[in-house]
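# Coordinates only, no sequence provided:
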């Protein structure tokens, strides 16, 4: 395993790799790695000769300064986890200066309306920050394939749109949500959950699974009202939103169509920790 902190170093290394006609897979992360991240790395190794993992807490995608400050930074532990993989793994752990050249500002993007749904309504400027960092990382690393978890499904769709609109030569691959044994979607934020909230959090996925069953026979609005009622009666978890949407346009469904596929999306506060999840409905 090699670790680079400067883009000039990693660009030189990747040029040498590509000169040997080897394929490069890429897994961008913000660190605090868990088994969900490692499953993405394994998937990348299944289909590529060399895998690059970036570890960078990107300031431009946080709309909450306190959240940015509290986000776990565990580079030493992360690199130990990654060391278990084959030798042909590269870690890119840049500084803000290296990525942004002293100007950590987000570019403005249009994602054809995807950015205004769900997370976009609650996290101002978030997807401009995501687009900025992912585009820069793609330009630095020039991967053949890049891997993203479906827990951040809206982000996955936005990155696909970014690649399409900016003609970036990379294939985007979405990977299934990796869950704790109790069903909670794995997230770096889970490490910050207090004990009572950690025990309560699996209720999110349990509710999603029941919502999926109900969606087979009930209207989207009826399911939405049921979910809202379930959380209104919960002592610890506060629902921010529950939305059933077209899984391509992310527009909330008004009337079900057999020709379309849908997903349910949810955001919940467990104390001050914000947890998101989603489930395919058909």
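Thanks, I have it. All of these numbers come straight from a predicted model, not from anything done at the bench.
# From here on, just use CA atoms for contacts and neighbour counts.
OK.
# For the nearest residue to residue 254 once chain neighbours are set aside, grab the count of nearby residues.
In space, residue 254 comes closest to residue 220 once its chain neighbours are excluded; the distance is 7.3 Å by C-alpha to C-alpha, 6 or more residues apart in numbering. Residue 220 sits with 22 neighbouring residues when counted by other C-alpha atoms under 10 Å.
# quick one: contacts for residue 220?
With contact set as C-alpha atoms under 8 Å, 6 or more residues apart in numbering, residue 220 has these partners: 244, 253, 254, 255, 256.
# Nearest to residue 62, out of those residues: which one, please.
Top of the list for closeness to residue 62, among these and by C-alpha to C-alpha, is residue 244 at 24.9 Å.
# got a list of what that closest one touches?
The neighbours of residue 244, taking C-alpha under 8 Å, 6+ apart as the test, are 220, 224, 252, 253, 262, 263, 264, 265.
# In this model residue 282 seems to touch the fifth one, though I could be wrong.
The reference is to residue 262. Yes. Under the criterion of C-alpha atoms under 8 Å, residue 262 is in contact with residue 282, at a separation of 6.3 Å.
# So these two - more neighbours on which side?
Neighbours were counted for residue 262 and for residue 282 using other C-alpha under 10 Å; residue 262 has more, 23 against 12.
# And the nearest residue to residue 160 once chain neighbours are set aside, how far from residue 63?
Computed as C-alpha to C-alpha, 6+ apart, the closest residue to residue 160 that is not its neighbour in sequence is residue 172, at 6.4 Å. With distances defined as C-alpha to C-alpha, to the nearest Å, the gap from residue 172 to residue 63 amounts to 26 Å.
# Got another one to weigh against that:
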């Protein structure tokens, strides 16, 4: 299994493998890999001639320095997990210097308002950091397809917008949320939960399922109230936001309209661990 820590070495190796119709699949991650990441890799391996995974904790998308410091870094374990999918997957695990070349800062992007909703409201500059690093990674790997999980649905929509605005020659593939046995969306942050917290965090998805089941009958205002009361009555959790939004614009919905696709989004703190999830309401 080949592991690269320099972009030039990775680019040169990829160029040596490319033929006119060679397809390259790419899975960008921040490491601390779990089964959700591996499912993206498995799909890429099936759909492409070459698969690349990046493992890079991107500093420019963290608005909270403490969160950046605590983010798990488990490269050796990650390599072993990648190996269970295929020995032929190429791993790119760069330093900050290799990616940013001494200028660790974000480009300022406009994503036509997508960046101002939900995560953008509570994590200033986050999507500038995401857009910056994703564009850099795409330029290094030059993938045919790139795979992103729908748990970070807002990020998925923003990456699609980035590709359209920058006219990048890559197909963005959104993949379903991968969940633990109790329904909790798989996330690298789950490793920071205690076993009891991890079990109780099943409430997040259970609440989203209740929202989806009641969406046709309940008003949006009543649904928001139900969710707020659910978490206000649980001592472990602090609800940061719950939103029902139209899928394409991500703008908060006030009244349901026909022929629109809606999605519920939630961010919850379990002690100091921030967890997000989403569910389609159609």
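Sure, I can see it. These figures come from a predicted structure and were not determined experimentally.
# Pretty sure residue 51 of the second structure sits in a helix.
No. Counting by DSSP: H, G, I helix; E, B strand; the rest coil, residue 51 of the second structure is located in no helix; its state is strand.
# how about the strands in the second structure?
Applying DSSP state E to the second structure gives strands spanning 3-4, 24-29, 50-55, 90-92, 145-149, 171-175, 237-246, 262-270, 273-280.
# Export these as JSON lines, with columns for distance to residue 135 of the second structure.
Conversion of those to JSON lines gives the following (distance: least, C-alpha to C-alpha, whole Å):
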{"stretch": "strand 3-4", "distance to residue 135 of the second structure": "19"}
{"stretch": "strand 24-29", "distance to residue 135 of the second structure": "11"}
{"stretch": "strand 50-55", "distance to residue 135 of the second structure": "13"}
{"stretch": "strand 90-92", "distance to residue 135 of the second structure": "15"}
{"stretch": "strand 145-149", "distance to residue 135 of the second structure": "12"}
{"stretch": "strand 171-175", "distance to residue 135 of the second structure": "13"}
{"stretch": "strand 237-246", "distance to residue 135 of the second structure": "26"}
{"stretch": "strand 262-270", "distance to residue 135 of the second structure": "25"}
{"stretch": "strand 273-280", "distance to residue 135 of the second structure": "24"}
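# out of the contacts of residue 244 of the first structure, who's nearest residue 31 of the first structure?
When the contacts of residue 244 of the first structure are compared for distance to residue 31 of the first structure (C-alpha to C-alpha), residue 265 wins out at 24.0 Å.
# what about the closest residue to that closest one other than its chain neighbours, how many neighbours?
Leaving out its chain neighbours, the residue that sits closest to residue 265 of the first structure by C-alpha to C-alpha, 6+ apart is residue 278, at 4.4 Å. The number of residues packed near residue 278 of the first structure is 24, by other C-alpha under 10 Å.
# Roughly how far does residue 278 of the first structure sit from residue 263 of the first structure?
Plainly put, residue 278 of the first structure is 7 Å away from residue 263 of the first structure if you go by C-alpha to C-alpha.
# Work out which residue lies at the spatial centre of the second structure.
Residue closest to the average C-alpha location in the second structure (C-alpha atoms, centre = their mean): residue 152, at 3.9 Å.
# circling back to that earlier point, of the contacts of residue 220 of the first structure, keep whichever come out buried.
Neighbour counting with 16 or more other C-alpha atoms under 10 Å marks 244, 253 as buried within the contacts of residue 220 of the first structure.
# Let me have the contacts of residue 220 of the first structure in JSON lines, extended by distance to residue 57 of the first structure.
Formatted as JSON lines, the contacts of residue 220 of the first structure follow (distance: C-alpha to C-alpha, whole Å):
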{"residue": "244", "distance to residue 57 of the first structure": "30"}
{"residue": "253", "distance to residue 57 of the first structure": "34"}
{"residue": "254", "distance to residue 57 of the first structure": "37"}
{"residue": "255", "distance to residue 57 of the first structure": "40"}
{"residue": "256", "distance to residue 57 of the first structure": "39"}
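# what's the mean deviation for the helix ranked longest in the first structure versus the second structure?
Among the segments of the first structure that qualify as a helix by DSSP state H, the longest is helix 126-141. Once fitted to the second structure, helix 126-141 of the first structure is off its aligned match by 0.3 Å on average (mean C-alpha distance after the TM-score superposition for the first structure).
# Which parts of the stretch 51-200 of the second structure are helices?
Using DSSP state H, counting those that start in this stretch, the helices of the stretch 51-200 of the second structure run over 65-70, 75-85, 96-100, 119-122, 126-141, 153-166, 195-200.
# and among these, the most buried is which?
Per-stretch averages of neighbours, counted by mean count of other C-alpha atoms under 10 Å, single out helix 126-141 among those, with a mean of 20.
# just checking, what packs against that helix?
The helices and strands touching helix 126-141 of the second structure, judged by 3 or more C-alpha pairs under 8 Å, 6 or more residues apart in numbering; DSSP states H and E, are helix 7-17, strand 24-29, helix 119-122, helix 153-166.
# Dump these to JSON lines, plus distance to residue 54 of the second structure.
Compiled in JSON lines, these are given as follows (distance: least, C-alpha to C-alpha, whole Å):
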{"stretch": "helix 7-17", "distance to residue 54 of the second structure": "11"}
{"stretch": "strand 24-29", "distance to residue 54 of the second structure": "5"}
{"stretch": "helix 119-122", "distance to residue 54 of the second structure": "23"}
{"stretch": "helix 153-166", "distance to residue 54 of the second structure": "16"}
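# out of these, which comes closest to residue 48 of the second structure?
With distances scored as C-alpha to C-alpha, the stretch of these nearest to residue 48 of the second structure is strand 24-29 (5.6 Å).
# Give me the mean distance between the closest one and the first structure.
Once superposed with the first structure, the aligned residues differ from strand 24-29 of the second structure by a mean of 0.2 Å; criterion: mean C-alpha distance after the TM-score superposition for the first structure.
# got the contact list for that strand?
Where contact means C-alpha under 8 Å, 6+ apart, the residues beyond strand 24-29 of the second structure that reach it are 37, 40-41, 44-45, 47-57, 134, 137, 141-148.
# Report the buried members of those.
Neighbour counting with 16+ other C-alpha under 10 Å marks 37, 40-41, 44-45, 48, 50-57, 134, 137, 141-148 as buried within those.
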